[in-house]
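Student: When you get a sec, could you give me coordinates for this:
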Amino acid sequence: MTTTPETMRVASGFATDLPELAVPWQAEEAPDARVVVLNEALATELGIDPQELHGSTGAQLLTGNLLPPGSTPVAQAYAGHQFGGYSPRLGDGRALLIGELTDRDGTLRDLHLKGSGRTPFSRGGDGRAAVGPMLREHVVSEAMHALGIPTTRSLGVVATGRAVRRETDLPGAVLARVASSHLRVGSFQYAASTGDVDLLRRLTDHAIARHHPAAASAEHPALALLEAVARAQADLVARWMLVGFVHGVMNTDNMTISGETIDYGPCAFLEAYEPSTVYSSIDTGGRYAYGNQPVVAEWNLARFAESLLPLISDDQDTAVALATEVLGTFRSQHGTSYARGLLTKIGLTSPTDDGAAVELAEQLLALLRESHVDWTSGFRALGAAVRGDAEPFRGLFLDLPAADAWRMRWRQHGPDAALMDRTNPLYVPRNHLVEEALQAATAGDLGPVLQLVSVLQRPFDERPGLERYAAPAPQDFGQYTTYCGT
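Tutor: Purely as a prediction, here's the structure:
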């Protein structure tokens, strides 16, 4: 059974349970709201009639100008370490949590708006968003979902009819986003900074009930929550690394408690394999480089652990010792997830304690780096080599004898071509294609965005006529730089 925008209901559990972290607020009026792109499949999952969302009433709902029954829109309060520097009061500066929907499977999902106007957390910003960055999140988050990576998702992008001033005037838009929740490490940092242990405990109980219910029965629930989040993040970052995803702004306010990827600002996908790769214009020191992402995740989790210390034990030394022990498991958990995935990418089902297989995979990474091989194309070409067509793979390397010698050793392990085909994507949101599509959309042509999303929804299936979507960027594309969009 589907509902319409007029009959859908939302809950306000976050606003009710944690009023200290929720500022009631209203979205800015959108003078000419118009749906630009709608995720019909996601709407159906949520039990909402997608056809109803396409109309003016749906556009009003997705901009926050029409509120469903039960909604108490709030701007969420949180803190965060941004590029290592602590900001005690960040919060939703251009976003609102409309409330929680119950999807067709009975799962609670946040409905959240981005670009809906100024809030008390705007810190001088206009609270608005331009259509390009909002479409970027739509494209990349749906690609990540298709790749099987936990992520927030775009329900739709709505043009507001109001210009947004950046370097020039750009068409404004609101992104309607769906997530398991918007709880983040920064939420806990904010609660801890107040010194209100009861608030911290209620936030912890809320997070456990929403995401990690098994922690409720543990001897130390807060410690069990830390363990569950660390495990989820270890696996998430491994998945990022395996598809070449570079988040670009891994601040603690962008690390979720659920283990979903959030906030696709200056994100990009790796081209030539180089761990030091940075795409973000604001990451001048390379803090969030591709290869640093596991280390940054561990650092962020340490800040999460610090916030939870008052709930782990009344004795500070005991709390620190227990939290440190949990944090000590992150590297091995991440390493295991990454090694398992890397072995799968080269078609092997060997256990991660098979030293010869892991060494073989690491040798391939060294070869890819030395020859500046495109990450996505390299692994797909390797899959073709299993079937006897080794030339596409061989043609990628400067040191051909070394590549041939590696390939001979690899063939002796009996790689599984079918496993590689369903593990290594052919189509990812290649940076030049994303920019091309966003530029066209900003100029009023939505066709390239819709086509790109259609291709990315089946990332592993090769289809005729889509060769340009699988090809690396042309030489004249140059050095790619992304921006945060604010």
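
Student: hey, let's count contacts and neighbours off CA atoms from now on
Tutor: Noted.

Student: what's around the nearest residue to Leu398 once chain neighbours are set aside, how many residues?
Tutor: Nearest residue to Leu398 in three dimensions, chain neighbours excluded: Ser371, at 5.5 Å (C-alpha to C-alpha, 6 or more residues apart in numbering). Neighbours of Ser371 under the rule other C-alpha atoms under 10 Å: 16.

Student: what do you get for Val373?
Tutor: 23.

Student: Is it correct that it is in contact with Phe397?
Tutor: Yes - using C-alpha atoms under 8 Å, Val373 is in contact with Phe397, at 7.2 Å.

Student: related to what we said a few turns ago, list the residues that contact the residue nearest to Leu398.
Tutor: Applying C-alpha atoms under 8 Å, 6 or more residues apart in numbering to Ser371 gives the contacts Leu396, Phe397, Leu398, Asp399.

Student: The longest helix along the chain: how far from the chain's middle?
Tutor: Using DSSP state H to assign secondary structure, the helix with the most residues in the chain is helix 221-243. Helix 221-243 has its C-alpha centroid displaced from the chain centroid by 13 Å (C-alpha atoms, centre = their mean, to the nearest Å).

Student: another one to check against the first:
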Amino acid sequence: MTATSHFLRETSYRALPPEFFAAATVSPAPAPEWVVFNDGLAAELGLPENAATPGLLQLLSGGPPSEGRENIALAYSGHQFGQWNPLLGDGRAAMIGEIVAPDGVTYDVHLKGSGPTKFARRGDGRATLSAMLREYIVSEAMAGLKIPTTRALAVVATGAPVYRETAHPGAVLTRIARSHVRVGTFEYAANEDARRNQGPVLTRALADHCIARHFPEFAGQKDGYLAFYASVVARQARLVAQWMLVGFIHGVMNTDNMSIAGESIDFGPCAFMDAYNRRQVFSSIDAAGRYAFNRQAPIASWNLARLAEALLPLFDDDDAVALRRAQETLEGFQPAYVAALGQGLERKLGLKPRDAANEDFIAGMWRLLENSKADFTLFFRRLTLFAAGSNAPAFLDLFAETSAETREEAAKFLADWRGLTAGDDFPSRLALMRASNPIVIARNHRVEQALNAANEGDLAPLLRLCAALKTPFEDPAPPEKPEDDLEAPPRPEERVVETFCGT
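Tutor: You can find the predicted model right below:
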């Protein structure tokens, strides 16, 4: 029995019908070694264990499960870039148990890169160190920004190479999540139900599991399944709005990458935008721009429509009534998203809440960003500095290399902003600006620099970046050299124009 068995309990997923998972035999790492252990997250979870705990390194590198337990890989389907795939599943991941945090919330403990499973689809089941550290960095950046997200407890180097065109160091990531049930999990259940012609047995079992764990207030209600769906819709609307407010682009918003718990999950070719472009795409596999920055809300709604299709039999026995209820509920996505985005922008801009003039002003802000291609994060950061008393040139310098017309547009924006924000209550709104506009984000060039250094055995850039991302609204420690400034946008030669999935 490992030293961790007293806090890691059997996953409740095993109470579901066996169609939803398969036994997963992990492949122990030949020479496991800690790369990074998230002590802060461990404390939040109430774990008595740390990186020095005997047996923990072996467990989180893909070692054998503790006595009496069996690791499982989860089954799910998905629409990938709009194309239906009836069977995906955890091809290189295993659920090893659950943790109950001090606040009573239950979290999945999930190993990624621990070896091939039944769902591997000819893959090697492994993960590169770079891909796992990217997920570690970005998930912790999202947590620092107060955006709902899965978390990373640890990354362990396996000591074995992984081949992706060339050899790369291998690693295993320990992911912590409120849930690993995805929209694609419900698509899988509905597909299995239809194929076996057994009615919504699997769909109902999965919905009951999700309600019991995440929405217990709906258990036993007459319209509990519809209320569950409505809550998922509302959570996704808020989540995507939060992404948009910090310039985050997920990159692969397939239905198997959307959590019903409303957490950001599966950080592959994701990125934070530098120069503003509403059609910005970084993912190397998104040639058509399906998951571009300005497409994220429509795609989230599309994914939620697929969830509704899977849940229809639970909404009403009458197909027409069930469809009408689903459509009416999904129609709530757009107003919820618009409200969350608008309220967030009011905070970022220091505007008076619900002022009638805000809508036109915000529309003008988007036009200015599009015309100028100004750095998205610095736009709000320098406006916050201006609001706190700095000189206007620091903000207007963002537009120095644009056309005369755009520079005039920027000056008018600043003048209009002054008029809209004047008032005795401005100090409280300035505090909201400071709490809403990050100084440090996981800029793509800094992430790449940290990953490249880590591959060479130098963890200093990674640790420095992660430390700053924990408190993104605070000024970071002064850099020793100007080129180490974590707030600065990339120089032309540092720009990252493409990111990769890592599988």
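
Student: And Ser301 of the second structure? What does it align with in the first structure?
Tutor: The alignment partner of Ser301 of the second structure in the first structure, by TM-score structural alignment, is Glu298.

Student: quick one, what contacts Leu348 of the first structure?
Tutor: Ala357, His413, Gly414, Pro415, Asp416.

Student: Then the second one would be within a strand, right?
Tutor: No - inclusion of His413 of the first structure in a strand is not indicated when DSSP: H, G, I helix; E, B strand; the rest coil is applied; the result is coil.

Student: For it, give its distance to Val386 of the first structure.
Tutor: Distance from His413 of the first structure to Val386 of the first structure, counting by C-alpha to C-alpha, to the nearest Å: 11 Å.

Student: now the first one
Tutor: Distance check for Ala357 of the first structure against Val386 of the first structure: by C-alpha to C-alpha, it reads 16 Å.

Student: who touches Val296 of the first structure in this structure?
Tutor: Neighbour list for Val296 of the first structure: Met250, Arg287, Tyr288 [criterion: C-alpha under 8 Å, 6+ apart].

Student: thought the first one was touching Tyr288?
Tutor: Spelled out, that is Met250 of the first structure. Yes - using C-alpha under 8 Å, Met250 of the first structure is in contact with Tyr288, at 6.5 Å.

Student: neighbour count winner among these two?
Tutor: More crowded of Met250 of the first structure and Tyr288, by other C-alpha under 10 Å: Tyr288, with 26 against 22.

Student: element containing the residue mapped onto that one from the second structure?
Tutor: Taking TM-score structural alignment for the superposition, Tyr288 of the first structure sits opposite Tyr291 in the second structure. When elements are assigned from DSSP states H and E, Tyr291 of the second structure belongs to no helix and no strand.

Student: What sits closest to Tyr291 of the second structure if chain neighbours are left out?
Tutor: Closest residue to Tyr291 of the second structure apart from its sequence neighbours, by C-alpha to C-alpha, 6+ apart: Gly251 at 5.7 Å.

Student: The one you found: neighbour count?
Tutor: Gly251 of the second structure, neighbours per other C-alpha under 10 Å, totals 28.

Student: tell me which element it is part of?
Tutor: Assessed by DSSP H and E, Gly251 of the second structure sits outside every helix and strand.

Student: and what of Ala366 of the first structure?
Tutor: Element membership for Ala366 of the first structure (DSSP H and E) is helix 355-370.

Student: Could you list the buried residues of that helix?
Tutor: Ala357, Val358, Leu360, Ala361, Leu364, Leu365, Leu367, Leu368, Arg369 (16 or more other C-alpha atoms under 10 Å).

Student: wait, what's in contact with the closest residue to the last one other than its chain neighbours?
Tutor: Of all residues beyond its chain neighbours, the one nearest Arg369 of the first structure is Tyr273 (5.3 Å), with distances taken as C-alpha to C-alpha, 6+ apart. Contacts here follow C-alpha under 8 Å, 6+ apart; on that basis Tyr273 of the first structure touches Leu368, Arg369, His372, Val373, Asp374, Trp375.
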